[in-house]
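K.L.:
starting from these lines, generate the structure:
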Amino acid sequence: MKLRHLVTGGAGFVGSHLIDKLMNAGGEVLCLDNYFTGRKENIQKWIGNPRFELIRHDVTEPIRLEVDRIWHLACPASPVHYQYNPIKTAKTSFLGTYNMLGLARRVGCRLLLASTSEVYGDPEIHPQPESYRGSVNTIGIRSCYDEGKRIAETLCFDYNRMHGTEIRVARIFNTYGPRMLENDGRVVSNFIVQALKEMPITIYGDGSQTRSFCYVSDLVSGLMLLMESNEKGPINLGNPNEITIKELSSIIKTHTNKEVRYEYRDLPNDDPLQRQPVITKAKELLDWNPVVGIDEGIKLTITDFEERMKIS
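P.N.:
This next block holds a predicted model:
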């Protein structure tokens, strides 16, 4: 039987890659997006396909549909976008998740929540296992997203306990790849755009803060394995290969083959100094392990940016 999938935020960076996989697997897909950060060109190739339907809708408003799986990805996920309207961001996480869980309960389907490593805040434990409860500033400029995702997880588990709603919760660590927005403020896209334009690469702090970067195809495979598993989660999905921001800039500088200089600025408030997932659960319970290395992934991402920016 073909499953009918609803992907909220489906025209976004991760959502559109997920839709590609679901469509190529022969499923029926409903893409729901309000185009705040999503782009229609990301899913353009599926428009007109009888197994694909595009719905312009904001998840903060209820919607009635008949589906077998809900992939709840809708939420601005980069600081530039989620801080643009922090109240809207919090509403998206709370009301959007509430509405999607209500739909899942009504039709008796399974829901996967795209949560985030940001629930760990600026961690006091390194690397971060799922058992770590986090160190989050509830009144900081990032809390609209961090706390929003924490309450979204809470809603999922309460719906599961109260109503038996089937849930899957993925804590997604830094993800990159083709279709990232040029102006999303994330470090990979910032560095690539700056390098390609031969602008100064902006380093916040001294560049010694660390991140772990997962290529988008690896993340999508992890999401699909989690959805069809018997595990509720939360489960970390990310690449445990930790590098400093300065090391990332050097990799991008090398693969763009551009002469660039560095510009140092103060570290933003509440910006985590370390971020690295413990993925033991994903390995043991899902048989998942990222396979795309940072060099290969950055090359593919740079090629995509060059094509979209018309830079050779």
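
K.L.:
drop to CA atoms for contacts and neighbour counts, all remaining ones
P.N.:
Fine.

K.L.:
could you pull out the helices for the chain?
P.N.:
Using DSSP state H, the helices of the chain run over 13-24, 79-82, 86-91, 97-107, 143-163, 187-196, 216-227, 245-256, 280-286, 294-309.

K.L.:
the structure of the following sequence is requested for comparison with the preceding one:
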Amino acid sequence: MHSILEEDLELIIKSDIAWENYRNKTILITGATGLIGSLLVKTFVRFNRISQGNVLIIAVVRNGEKAKRILGEELKEAEVKVYVGDITEDIYIEEDIDYIFHTASVTASKIMVENPVETIEVSYQGTNNILKLARQKSVKGMVYVSSMEAYGISNPELEFVEEKDLGYIDLANVRSSYSEGKRICECLCTAYMSEYQVPVTIARLAQTFGAGILETDNRVYAQFAKSVIDEKDIILHTDGLSEGNYCYTRDVIRGLLILGYLGESGQAYNVVNSESHMQIREMAQLVAEKVSDGKIKVIYDIPDNPLKYGYAPPVKMHLSSRKINALGWKAEVGLEEAYKRMIADMKEGIQ
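P.N.:
All right, here's what the predicted structure looks like:
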């Protein structure tokens, strides 16, 4: 375990989470080999070790070998059980379940563009099956991990985008398989809450990165970080005017844990550091100037049609964290520190 990530996990355990809600409980986590899912598994394992939490963790994955690679240390623990299967098919779990964190989703833009049908199927059918399971097991709480992309293109005149301020999604763009998939899943969560009283809360995550990102991650923040490590210039393939909303991994995990027992059923909450908001080009400049200490620069190489490469449509949107702040959550790690911690963690993995 890398020291930066270990420090983050311990800080989560020592934070203001009401851990008694999870003590002696069974937690099911889908997408347990993804960034958010794997960090949730690791967090609960540390809770068991540090605070004798006695939590049974059921990690739902599609690929058992990948689980061994990403969760190798955690899988040695008796409190971790792995369920290997496809969530778009029927799921059978023998144990009672107290809480569910549904993080499974397609996250690679290339897949969204090349396999839009499968992207939608994973979203809708997978979420429907997990909600059925939540109903069957009479869970105490469920968190559906959605995305800020569910907003689409919001009204650019809004100073802050609140949870009610949904915008336009272009259904003729195949990449909308992801964003529209998130919307229908949120609607499905609300339907299960209304019709079957399933206590499900929706977490709309800002772009999340930090210690713990996977070696295979190739999203923009990972590319920027690798540019710093390799001392190579950052190359932007768009004009970079699109506005980004970000949150550090440790802060996101804390937010999800709070929503698990405190979030209002059927409600959506932005999980975002509202102060970490800037244009992509501004973030690239920050990384080049401050994180790399000026050792690299930003270069623009813009193709004729950026959308065909899977880049999200440009947006002007500043997400508000007011609603989740009212539950007692507040982001702690700013953008510059997030990059420095992530890069230090990545370097530990290289050594």
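
K.L.:
thought T88 of structure 2 was touching I130?
P.N.:
No - if you go by CA atoms under 8 Å, T88 of structure 2 and I130 don't touch, sitting 9.1 Å apart.

K.L.:
ok, these two, which is more surrounded?
P.N.:
I130 (22 against 17; other CA atoms under 10 Å).

K.L.:
what's the match for the more buried one in structure 1?
P.N.:
Under the alignment (TM-score structural alignment), I130 of structure 2 pairs with M100 in structure 1.

K.L.:
ok, that match - contacts?
P.N.:
Counting by CA atoms under 8 Å, 6 or more residues apart in numbering, M100 of structure 1 makes contact with 59, 62, 70, 72, 111.

K.L.:
what do you get if the cut-off is 10 Å, keeping everything else the same?
P.N.:
Applying CA atoms under 10 Å, 6 or more residues apart in numbering, we find M100 of structure 1 in contact with 6, 8, 59-64, 70-72, 106, 111-113, 156.

K.L.:
what's the answer for H17 of structure 1, then?
P.N.:
Contacts of H17 of structure 1 (CA under 10 Å, 6+ apart): 10-11, 23, 42-43, 177-179, 216-217, 219-220.

K.L.:
right, and the helices of structure 1 - which one's nearest D206 of structure 1?
P.N.:
helix 245-256 (8.0 Å; CA to CA).

K.L.:
how far away is T280 of structure 1 from V187 of structure 1?
P.N.:
For T280 of structure 1, the distance to V187 of structure 1 equals 26 Å [CA to CA, to the nearest Å].

K.L.:
most remote residue from the middle of structure 1, which is it?
P.N.:
Using CA atoms, centre = their mean, the residue of structure 1 lying farthest from its centre is E259. It sits 30.8 Å away.

K.L.:
looking at the helices of structure 1, which is closest to S131 of structure 1?
P.N.:
For the helices of structure 1, the distance to S131 of structure 1 is smallest for helix 280-286, at 10.9 Å, taking CA to CA.

K.L.:
what helices and strands are in contact with the closest one?
P.N.:
Applying 3 or more CA pairs under 10 Å, 6 or more residues apart in numbering; DSSP states H and E, one finds that helix 280-286 of structure 1 contacts helix 216-227, strand 235-237.

K.L.:
tell me the buried residues in that helix?
P.N.:
280-282, 286 (16 or more other CA atoms under 10 Å).

K.L.:
output those in TSV; the columns should cover distance to Y204 of structure 1.
P.N.:
As requested, those are exported to TSV (distance: CA to CA, whole Å):
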residue	distance to Y204 of structure 1
T280	31
K281	32
A282	31
L286	36
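
K.L.:
and of those, the nearest to G48 of structure 1?
P.N.:
In terms of CA to CA, no member of the buried residues of helix 280-286 of structure 1 lies closer to G48 of structure 1 than L286, at 34.1 Å.

K.L.:
show me what contacts the closest one?
P.N.:
When contacts are counted by CA under 10 Å, 6+ apart, L286 of structure 1 touches 222-231, 235, 280.

K.L.:
switch the cut-off to 8 Å
P.N.:
222, 225-226, 229.

K.L.:
I'd like those residues laid out as CSV, including distance to G207 of structure 1.
P.N.:
Shown next, in CSV, are these (distance: CA to CA, whole Å):
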residue, distance to G207 of structure 1
G222, 29
L225, 34
L226, 34
S229, 38
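
K.L.:
TSV for these, including distance to D270 of structure 1 and neighbour count?
P.N.:
Output for these, formatted as TSV (distance: CA to CA, whole Å; neighbours: other CA atoms under 10 Å):
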residue	distance to D270 of structure 1	neighbour count
G222	28	24
L225	32	17
L226	30	25
S229	35	12
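
K.L.:
E147 of structure 1 versus K91 of structure 1, what's the distance?
P.N.:
11 Å.

K.L.:
a markdown table for the helices of structure 1, including distance to I203 of structure 1?
P.N.:
As requested, the helices of structure 1 are arranged in a markdown table below (distance: least, CA to CA, whole Å):
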| stretch | distance to I203 of structure 1 |
| --- | --- |
| helix 13-24 | 24 |
| helix 79-82 | 16 |
| helix 86-91 | 25 |
| helix 97-107 | 35 |
| helix 143-163 | 23 |
| helix 187-196 | 9 |
| helix 216-227 | 24 |
| helix 245-256 | 8 |
| helix 280-286 | 32 |
| helix 294-309 | 18 |
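
K.L.:
nearest to P268 of structure 1, out of the ones you listed?
P.N.:
Across the helices of structure 1, P268 of structure 1 has its closest neighbour in helix 79-82 (10.4 Å, CA to CA).

K.L.:
what does that closest one contact?
P.N.:
Outside helix 79-82 of structure 1, the residues within contact range by CA under 8 Å, 6+ apart are 37, 75-76, 89, 142, 144-145, 184-186.

K.L.:
specify which member of these is nearest to G48 of structure 1.
P.N.:
Using CA to CA, those come closest to G48 of structure 1 at T37, 22.4 Å.
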